[in-house]
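> Okay, sequence plus prediction incoming.
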Amino acid sequence: MSTFGQYFRVTTYGESHCRSVGCIVDGIPPGLPLTEDDIQPQMTRRRPGQSALTTPRNEKDRVEIQSGTEFGVTLGTPIAMMVRNEDQRPHDYGGGGKKDMDGFPRPSHADFTYLEKYGVKASSGGGRSSARETIGRVAASGIAEKYLSLAYGVEIVAWVSSVGNEYQFPPTPEHPTYSTQPEFLKFLQRVTRKEVDSFAPIRCPDASSAERMTKVIEQFRDAQDSIGGTVTCVIRNCPIGLGEPCFDKLEAMLAHAMLSLPATKGFEIGSGFGGCEVPGSIHNDPFVNVNGKLVTKTNNSGGIQGGISNGAPIYFRTAFKPPATIGQQQQTARYDLEEGVLQAKGRHDPCVVPRAVPIVEAMAALVVMDALMAQVSRESIRARLQPAVLKGDGKEIMLPVEQTGTHADEKDVQQHLNGDAK
């Protein structure tokens, strides 16, 4: 369906060449300062026409908040947001003649499956399978990100980690997974969106890698072809305890979110597929005492264990296939079963990963926000129970209700156990 989330619910609408696209967001905390200025930066980062490496479609993607706020503050009611399509060119797709794109199910596109499923499809562009649909997701994430940042200091940063066979952190025999690469782990802790954008338009924050990746995209663009790549994302300062076993584990919801994006073909978290080549004696994340808290010494788990966040940075990688629409002639069959030659018109990305960066960040924010609201709800309900009984040193003591929640002060608990609480 077109709705994502259980507590923080996002419903998107719109096709690639309709009058507008957008979303309705429900479950928003009231009292959150919010204006279009909070939403627009990520919209601008994902918009088309940013460089010669992306589609030349000229859309400003200006977001308009339609409801749910007053005087720049959320009311707790649903927020509707709209972005008008200003540079529509449905005529690029023709009217269905033998030479028009509309007469062909485009290879590796959604034309055929949409028609088979619904019995009708959008005659221009990719309809709901188009990347234009992700505008609503990015708009909704602006709300989630602001709350997560203000309330918990959560930071979400994504970047281009490969294009074709050019990698920022290529696997090696010693490090088949980048989760054991010291340089990658240091980079994970410090990378910022500002640094990523300083390497625009490719958005790979490494000068040598960015140059190589740019050349690859230019090569395929000039050949009227396309190429795929990967986007890696890190979530820092994520609260402990997020994720709903067994079927809504945090990594499962992240995978769901990422693989719901157009053009995605793979997802891995933590050590990922390369971790299959590492023995358990190296792959396990032992616990250590850091300033009186248990933390993992390594992070091959990618910040999630048993489907629940453990406080370490969460990192994952999403694979995007080469864009299906290319300018080269392709021998294929028409809807009327006749063989033909398709040469696509229109404006399309030779590689989607540079523009996918803010979209990956957006979906990560929606997942964390939804999981956080589920956990906070559980903690609030638990805090209403009768006082809990703790046993220590042969003593039984009663903890006050306000200290029985997940966030009970560890010092207060220890004082109770030692019998010296005030």
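Right, received. Where do you want to start?
> contacts, neighbours, all on C-alpha from now
Will do.
> Span of stretch 126-143 from start to end?
27 Å (Cα to Cα, to the nearest Å).
> Return the set of buried residues in it.
126-143 (16 or more other Cα atoms under 10 Å).
> For residue 294, grab the count of nearby residues.
The local packing of residue 294 (other Cα atoms under 10 Å) involves 13 other residues.
> what does residue 392 give?
With other Cα under 10 Å as criterion, residue 392 counts 12.
> The one 4 residues further on too?
Around residue 396 sit 12 other residues, with neighbours defined as other Cα under 10 Å.
> Am I right that it is in a helix?
No: Residue 396 is assigned strand when assessed by DSSP: H, G, I helix; E, B strand; the rest coil, not a helix.
> Identify the residue nearest it in space, chain neighbours excluded?
residue 390 (5.9 Å; Cα to Cα, 6 or more residues apart in numbering).
> Next one for the comparison:
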Amino acid sequence: MSNTYGSIFRITTFGESHGTAVGVIVDGCPAGLPITIEEIQAALDRRRPGQSKITTPRDEKDQVQILSGIFNGQTQGTPIALAVFNKDQASHDYTHIEKAYRPSHADYTYTAKYGSRDHRGGGRSSARETLARVAAGVLAQKFLALQGIQITSYVSQVGSIYAPADYTQLDLSQVDNTIVRCPHPETAQAMIQLIEETRDKLDTVGGVVSCVIKGVPAGLGEPVFDKLHAELGKAMLSINAVKGFEYGSGFEGVSMYGSQHNDVFYTDEDGQVKTRTNHSGGIQGGISNGQDIYFKVAFKPVATILQPQSSIDQSGQEITLQGKGRHDPCVLPRAVPIVDAMAALVLADFVLRQRANKVD
């Protein structure tokens, strides 16, 4: 089972949704990085359940504990262990699916692979595992900030409701001003209304998280198989409920001619190489070119719905299932810090790898 991500800046996550704890081991983080438990906690608070009326009411405070690797407010260059102990499990909500295969969940595939599964909230397949990524991502983001790199993710679509497509027309500093984490107030209100209506119908709805990364220097990325966009795609597609990833012009670019799509180079007044357009999304040949990196991540509707559905159990018998317990009607608002974290982990690793590429 693959639980480790990264080459130099490397994380290993552990724990289950209804187990004792969920946590992460971070190895390869440079020594001397200033970090506080409050900074880590602030990121976890953006991901935690029960934070607003449009998220699951499971009341986990997700209080992080630093077990090793940080002393006197600085990383020590040694393995960093962070853990959150589960407090508000309701495992009885899952007894009815102990031997059942829920539609669009990992129940059947985990059983097929391992011969058994933890049915309590999905066990290791639960999105609760992502809190470990968010905790580690704080370290990566703090490291990147020292390099002048800033990552901002936001909800750009819920169902059929879209924010303005051009991120340069949005005030990305306003992401957390609404509970849906869309920086466009009018669109945010419509999104919230749709999520509430969907919840009241005992259903779920999906959408898109967009991410913009500024300040990335040219040269990050490893040809041929570790292209920067390929690693970003792998990182995003490893997040629960993600069904798609596109960067730059993405699928819309296929409707353009090459003469329209090519990003023409020029030198600005400071002697810096720039491009007049950015259809490449800041990446060419799998390597950053110094322009903004931007991409979109598509999330499916949450698979657990509180409506009756037909399925089968482990013996192959047809059954009727109905979700119980506390679940998100839309995962998008809580997914924003997860996208931030995974983008940061990719870039932090590439920054450190780049330092080994040249003598200077």
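Cool, the structure landed. Predicted, not measured: the structure shown is a model, and the values here were computed from it.
> quick one, strands of the stretch 301-422 of structure 1?
304-305, 308-309, 314-320, 329-333, 339-343, 389-392, 395-398 (DSSP state E, counting those that start in this stretch).
> Where in structure 2 does the last one fall?
Residues of structure 2 matching strand 395-398 of structure 1 by TM-score structural alignment do not exist; the stretch lands nowhere.
> Return the residue of structure 1 aligned against residue 290 of structure 2.
Match for residue 290 of structure 2 (TM-score structural alignment): residue 311.
> so who does its match touch?
237, 238, 239, 240, 295, 303 (Cα atoms under 8 Å, 6 or more residues apart in numbering).
> Might one say that the second one is in contact with residue 313?
Spelled out, it's residue 238 of structure 1. Yes: with contact defined as Cα atoms under 8 Å, residue 238 of structure 1 reaches residue 313; the gap is 7.2 Å.
> what's around residue 165 of structure 2, how many residues?
Residue 165 of structure 2, neighbours per other Cα under 10 Å, totals 11.
> Excluding residues flanking it in the chain, which one is nearest it?
Using Cα to Cα, 6+ apart, the nearest residue to residue 165 of structure 2 is residue 156, at 7.8 Å.
> okay but the one you found is in contact with residue 210, surely?
Yes: using Cα under 8 Å, residue 156 of structure 2 is in contact with residue 210, at 6.0 Å.
> Counterpart of residue 74 of structure 2 over in structure 1?
Residue 74 of structure 2 maps onto residue 73 in structure 1, by TM-score structural alignment.
> so where do the strands sit in the stretch 1-150 of structure 2?
Taking DSSP E, counting those that start in this stretch as the criterion, the stretch 1-150 of structure 2 carries its strands at 4-5, 10-15, 21-27, 64-68, 70-71, 74-75, 80-85, 100-101, 150-158.
> List the buried residues in the third one.
Residues of strand 21-27 of structure 2 classed as buried under the neighbour-count rule (16+ other Cα under 10 Å) are 21, 22, 23, 24, 25, 26, 27.
> Check the gap between the third one and residue 291 of structure 2 for me.
In this case it means residue 23 of structure 2. Distance of residue 23 of structure 2 to residue 291 of structure 2, computed by Cα to Cα: 34 Å.
> So which bit of structure 1 is the helix ranked longest in structure 2 matched to?
In structure 2, assigned by DSSP state H, the helix with the most residues is helix 332-354. Under TM-score structural alignment, helix 332-354 of structure 2 corresponds to residues 353-375 of structure 1.
> average offset between that stretch and structure 2?
The superposed stretch 353-375 of structure 1 is, by mean Cα distance after the TM-score superposition for structure 1, a mean 0.3 Å from where its aligned residues fall in structure 2.
> And stretch 159-171 of structure 2, how far out from the chain middle?
Its chain's average C-alpha position is 19 Å from that of stretch 159-171 of structure 2, according to Cα atoms, centre = their mean, to the nearest Å.
> got it, and stretch 222-229 of structure 1?
That offset, for stretch 222-229 of structure 1, works out to 23 Å (Cα atoms, centre = their mean).
> residues in structure 2 matched by that stretch, start to end?
Counting by TM-score structural alignment, stretch 222-229 of structure 1 sits on residues 200-207 of structure 2.
> Contacts for the matching stretch next, please.
155-159, 195, 198, 298-303, 305-307, 328-332.
> Show the buried residues in those.
155-159, 195, 298-303, 305-306, 328-332.
> next structured bit after the host helix or strand of residue 186 of structure 1?
Assigned by DSSP states H and E, residue 186 of structure 1 belongs to helix 182-190. Downstream of helix 182-190 of structure 1, the first helix or strand assigned by DSSP H and E is helix 193-197.
> May I see the buried residues of the next helix or strand after that following helix?
The C-terminal neighbour of helix 193-197 of structure 1 among helices and strands, as given by DSSP H and E, is helix 207-222. If you call a residue buried by 16+ other Cα under 10 Å, then helix 207-222 of structure 1 has these buried ones: 209, 210, 212, 213, 214, 216, 217, 218, 221.
> Counterpart of the second one over in structure 2?
Translated: residue 210 of structure 1. Under the alignment defined by TM-score structural alignment, residue 210 of structure 1 corresponds to residue 188 in structure 2.
> residues contacting that match?
163, 178, 180, 181, 182.
> can you pull the contacts of the second one?
What that stands for is residue 178 of structure 2. By Cα under 8 Å, 6+ apart, the neighbours of residue 178 of structure 2 are 185, 188.
> ok, the contacts of residue 311 of structure 1 vs residue 337 of structure 1, which is closest?
Ranked by distance to residue 337 of structure 1 (Cα to Cα), these are led by residue 303 at 50.5 Å.
> So that closest one versus residue 203 of structure 1, what's the distance?
24 Å.
> distance of the aligned partner of residue 132 of structure 1 in structure 2 from residue 338 of structure 2?
Matched to structure 2 by TM-score structural alignment, residue 132 of structure 1 sits across from residue 128. The gap separating residue 128 of structure 2 from residue 338 of structure 2 is 11 Å, by Cα to Cα.
> The residue lying closest to residue 23 of structure 1 once chain neighbours are set aside: neighbour count?
Leaving aside its sequence neighbours, residue 23 of structure 1 sits nearest to residue 12 (Cα to Cα, 6+ apart; 4.1 Å). Burial of residue 12 of structure 1 is recorded as 24 neighbouring residues (other Cα under 10 Å).
> Contacts only, for residue 12 of structure 1.
By Cα under 8 Å, 6+ apart, the neighbours of residue 12 of structure 1 are 2, 3, 21, 22, 23, 24, 133, 136, 137.
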